[in-house]
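Chemist: have a look at this prediction, sequence included:
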Amino acid sequence: MLSRGAAISLAIFCFVSFLFLFSKSGCSFQDQYQYGISLIQLPYFTNATEADNSNSSKFTDPPFQDPQNNIVPLTPRPPPSKDEVIDSGDDEVVGGENAMSYFRKLSGSTHDFLSSRSNTGQAMQILAAYSYKDHFSASISIPKKIGSIAFCRYIGANGTEVAEPVESRVYPFFVVYCSRRNKVTMLGVTNDKSEPITAANSALLIRRKFKEYQHNVSFCLAPIYGKEPKWLHFVELVEHYKLQGVNKFFIYIREIGDYDKKMIDSYVKSGEVEIVNIPGTVSDVIAQQLMGVADCLLRSRTYSKWSIFADIDERLIMTDDRMTIDGFMRSITDESIGSVAFPQRWIMKREHIPEKFESDQQVIEKMPTRAWHETTSAALKGHPLCQEQVSCWGKDIVHNEKAIRMLVHEVVEFYPGFRELFLDPSIGYIRHYRDVKMQSWEANNVANLRKFGPFSNTTYPNSIGTKLLKNVLNRLHRVYD
């Protein structure tokens, strides 16, 4: 029989072991509160970058978590070099021929479904212009028909043209591709080679010639518009993707209220967000989105290896929540993959976002990832309902140097040799918190949605939902208190 002292020691050991094992399980004390009010005072979670998995296709273990449930951050990678490549003496070559010639052929064989919205005679306006090692590109804000003639105008530091205009074509939507010239600081695009250069049809070149990617994954947000409050959607979106390893966001804005803008500006100040204003030159919603897609593909090239293209109410996520999007993209070793398409699962959102931030309890109840669970089956590529949507309403993470032309839901033209990978929903999918009342969306679509399979109740993973809620509340208090 054990002595009294030995029995006491054994009891203490068993109790401590129980506490340790309980804290490591999926039923921690904190989880008993459904990551709610009890978590509000816990520390802000940093978004540690995972170790590089470039030589492995397997999922990595999550960061170590000690018995007190504190995250132990992994060692961050050193910041990437900002060194630039040397300008090429020759123009870009695509498919064995000069890129200007290659794109001209593509423009002549491309069906332009935006032709009815095009403004053939209107003067050019530039949204942005970019300088790469072997070419220039401009995104334009006037909906010109694909194949329309445009002239590249090369402007030096003193404001005068330093080379003869070069004839090009609009291809893809909202893009004009230009050969390189020396000593150019601004790029102009005009309908006619003798048209005057103005502030509207020219722009300073944004340099995109990095030797190293500045980010592995960045985010391109479809243009924001409409009257529904955006503040809670936006903070949840940014904090969700930060936990997925994203730390650079390009936000396209058509219209937004002052209250929502205050939240976005807080991320601009912290350097995580860059705003691109969509001018009022295009009223059509689809055309606005294609303008944003075209510009962000150019803006991200050489700056970020991969870019997520998604809407404000879409949360791309890995099905195994131990893996982040950043980690998954680093695990891809097949160099032929030019984009990764995540299948859609629509989640029925039956109320608008509240007008303003009032309390922590309000956010706990109304934050989309916590409030809504009624979920469709995944919309899979090849389904009979998806004949007009090649990727069945999926959204892409795109390798910015392998894609030439994108629509809203898929890359439709890759550089030669590259292709799309469409994910099985067992690997990753989109949690799309869709407003069911907007434009009678549910009434118009529910019958077809059920053809993808049965509806079910799903939840945002507790393992990251805990961190997401804390980080959202932390940001809300910093901005609105």
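Modeler: Alright, I've got the coordinates. Residues are numbered from 1 along each chain as shown.
Chemist: make it CA atoms for all contacts and neighbour counts henceforth
Modeler: Will do.
Chemist: now the strands: where do they sit in the stretch 201-350 of the chain?
Modeler: Secondary structure of the stretch 201-350 of the chain (DSSP state E, counting those that start in this stretch): strands at 202-207, 215-224, 249-253, 273-277, 304-310, 314-318, 337-342, 344-349.
Chemist: can I get the ones you listed in a markdown table with distance to residue 15 and mean neighbour count?
Modeler: Conversion of the strands of the stretch 201-350 of the chain to a markdown table gives the following (distance: least, CA to CA, whole Å; neighbours: other CA atoms under 10 Å):
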| stretch | distance to residue 15 | mean neighbour count |
| --- | --- | --- |
| strand 202-207 | 61 | 20 |
| strand 215-224 | 44 | 23 |
| strand 249-253 | 47 | 22 |
| strand 273-277 | 48 | 17 |
| strand 304-310 | 47 | 25 |
| strand 314-318 | 36 | 22 |
| strand 337-342 | 45 | 24 |
| strand 344-349 | 43 | 24 |
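Chemist: another one to put next to it:
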Amino acid sequence: MTKSFYIAVIYLVVILLVLDRMNTGQLFSTGDVRAEVSRSLVDHSNVSQSRFQYNSSTSSFSSQYLINSIDRFEWYRQQMYSNLNIKKPETASNISTLYAYEFEHEITVTTTSWKRLGYRVYCRYVDRNDLEIGEPFESFTYPEYIVACKKRKGTRKIGLSVGKNGEFQPIPIVDRMLKKPKYELSMCISAIYGSEPKWLMFIEMIEHFKMQGVQHFYVHIFNASNYDLRVINDYVRTGELEVHYLIERDSRTDDRWQKVNIADCLIWSRLESKWTIFADLDERIYMTNYTGTILDYVREVKNEDVASIQFRQQWIMKTELMPEKYEGEKQIDTWMPTHRWHNSSGIGSPGHTAKCIIDSSKVFKMFIHRPTQFFPSLNRPYIQKVVNPEEGIIRHYRDQNLGSWGRKWLKGILKFGPFRNTNYPERLIGKLTENVKRRIKYVYR
């Protein structure tokens, strides 16, 4: 046998081994590293700078993103152990998936199961023929309601199970491997639940933020009346709104859905929108002395270190429930929140129940009122900019009775100063009213 013959045989064996690894669902990732995700993670505390490092090995099927020179999924595990003060994840009794999103570096699955933070789950991969690919990948729920799964070639659906060979329900995967964001400014609306009629509050909220430059809206619905759904579905029809429905398998109070909403919307908006507002149905954020819209304002943010823009809160005392159904044009002039309620608190201190506009590609963990952990930049940690009330503010039409808010929190609000009458901006109220009436007439007449 010649030397060249042996070389040819060895070469053939190597090729067959590579093909075998590909067919068994070996980890797959691309070599196109997005600037938004090629960053390390850091929280608000004084944490040493770390960086994402892309390990370009000889085979694209074994390359992966690293954090601090270790596997990113091991880094997630270390964060979970450290922040939750645990030594290993527990085994969950069940797990309910919500949505799955494919990024360049991983598939992120969001869940709805309550009290599953720090629990072990297994990622299950399914191909286009509905056949499982390879061995399950062991992962965990961290941050809360979020599971990171390694990518596998040929995956078309993904599911989660609590046991390695347990039952799972595969769900389709949303593509988030985008070259650039589709939207400059979007909004994550807090989850919709409860019995108060929402049609008018919802329309006013959408039309207000459209005037501020919001191009797309995300909302989660736990329950809503058929009457409210008529206008919600109309915004879906026009392509301005996307809806994710929440289904209960655990026992929790309605307000507990807000954290599910925030976790899913953080991932849902990531890389699809450059900036994303996180705010409630009864909140109206707008610019004050700054002569422009919110979109104009974020366009002027040139400092790439800014990952969050925080607005301070002013509470407007809402003392009645909203009307059940549309009864005519005069009713709108009377019952639009921006027309009806004016008794206003002083302005809250920085960070006090504030709301933020974030670049979700830079935020790792999100709380109701602020990010709690950032993806840092390659040079300096990301920062949060606090907007002065002279530039912008939140008018929060806060109901005094729902959730016993007045009894629980009103005394604390008094420390920010005496109450006085204030108005929604005169320069905006006419156009807002016109737009609200137009939408209502289209949907309900």
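Modeler: Cool, the structure landed. All values reported here derive from a predicted model rather than from experimental measurement.
Chemist: mind checking the TM-score on these two?
Modeler: Superposed pair, TM-score by TM-score structural alignment, normalised by the length of the second structure: 0.81. Supporting alignment: 378 aligned residues with a CA RMSD of 1.9 Å.
Chemist: follow-up on the earlier one: turn the strands of the stretch 201-350 of the first structure into a markdown table, including distance to residue 358 of the first structure.
Modeler: Shown next, in a markdown table, are those (distance: least, CA to CA, whole Å):
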| stretch | distance to residue 358 of the first structure |
| --- | --- |
| strand 202-207 | 41 |
| strand 215-224 | 23 |
| strand 249-253 | 25 |
| strand 273-277 | 25 |
| strand 304-310 | 28 |
| strand 314-318 | 24 |
| strand 337-342 | 34 |
| strand 344-349 | 20 |
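Chemist: looking at the ones you listed, which is nearest to residue 20 of the first structure?
Modeler: The closest approach between residue 20 of the first structure and any of the strands of the stretch 201-350 of the first structure, judged by CA to CA, belongs to strand 314-318 at 28.2 Å.
Chemist: mean deviation, the closest one versus the second structure?
Modeler: Taking mean CA distance after the TM-score superposition for the first structure, the mean distance separating strand 314-318 of the first structure from the aligned residues in the second structure is 1.0 Å.
Chemist: if we can go back for a sec, ok, which of the strands of the stretch 201-350 of the first structure comes nearest residue 325 of the first structure?
Modeler: Comparison of these against residue 325 of the first structure by CA to CA identifies strand 314-318 as nearest, at 6.5 Å.
Chemist: strand 344-349 and the closest one, what's the angle between them?
Modeler: Counting by axes from the mean of the first three to the mean of the last three CA atoms, to 10 degrees, strand 314-318 of the first structure points 130 degrees away from the direction of strand 344-349.
Chemist: which bit of the second structure covers strand 314-318 of the first structure?
Modeler: Strand 314-318 of the first structure lines up with residues 283-287 of the second structure when matched by TM-score structural alignment.
Chemist: go on, stretch 430-443 of the first structure?
Modeler: Going by TM-score structural alignment, stretch 430-443 of the first structure lines up with residues 394-407 of the second structure.
Chemist: now the matching stretch, how far from the centre of its chain.
Modeler: With CA atoms, centre = their mean, to the nearest Å as the basis, the distance from the averaged C-alpha position of stretch 394-407 of the second structure to the chain average is 24 Å.
Chemist: what's the answer for stretch 198-211 of the first structure, then?
Modeler: In terms of CA atoms, centre = their mean, the centre of stretch 198-211 of the first structure is found 22 Å from the chain centre.
Chemist: so what corresponds to residue 380 of the first structure in the second structure?
Modeler: Counting by TM-score structural alignment, residue 380 of the first structure corresponds to residue 349 in the second structure.
Chemist: neighbours of that match, just the number please.
Modeler: A count of neighbours around residue 349 of the second structure, defined by other CA atoms under 10 Å, yields 13.
Chemist: just give me the neighbour total for the closest residue to it other than its chain neighbours.
Modeler: Taking CA to CA, 6 or more residues apart in numbering, and ignoring the residues beside it in sequence, residue 349 of the second structure has residue 312 as its nearest neighbour in space, at 6.9 Å. Around residue 312 of the second structure there are 23 other residues, counting by other CA under 10 Å.
Chemist: what residue in the second structure is paired with residue 124 of the first structure?
Modeler: Residue 124 of the first structure is assigned residue 95 in the second structure as its aligned equivalent, the criterion being TM-score structural alignment.
Chemist: residue contacts, the counterpart of the residue nearest to residue 349 of the second structure in the first structure?
Modeler: Here residue 312 of the second structure is matched to residue 343 in the first structure, going by TM-score structural alignment. The neighbours of residue 343 of the first structure, taking CA atoms under 8 Å, 6 or more residues apart in numbering as the test, are 378-381, 391-395, 422-425, 428-430.
Chemist: likewise for residue 458 of the first structure?
Modeler: Applying CA under 8 Å, 6+ apart, one finds that residue 458 of the first structure lies in contact with 373, 374, 375.
Chemist: just residue 230 of the first structure next, same as before
Modeler: By CA under 8 Å, 6+ apart, the contact set of residue 230 of the first structure is 260, 353.
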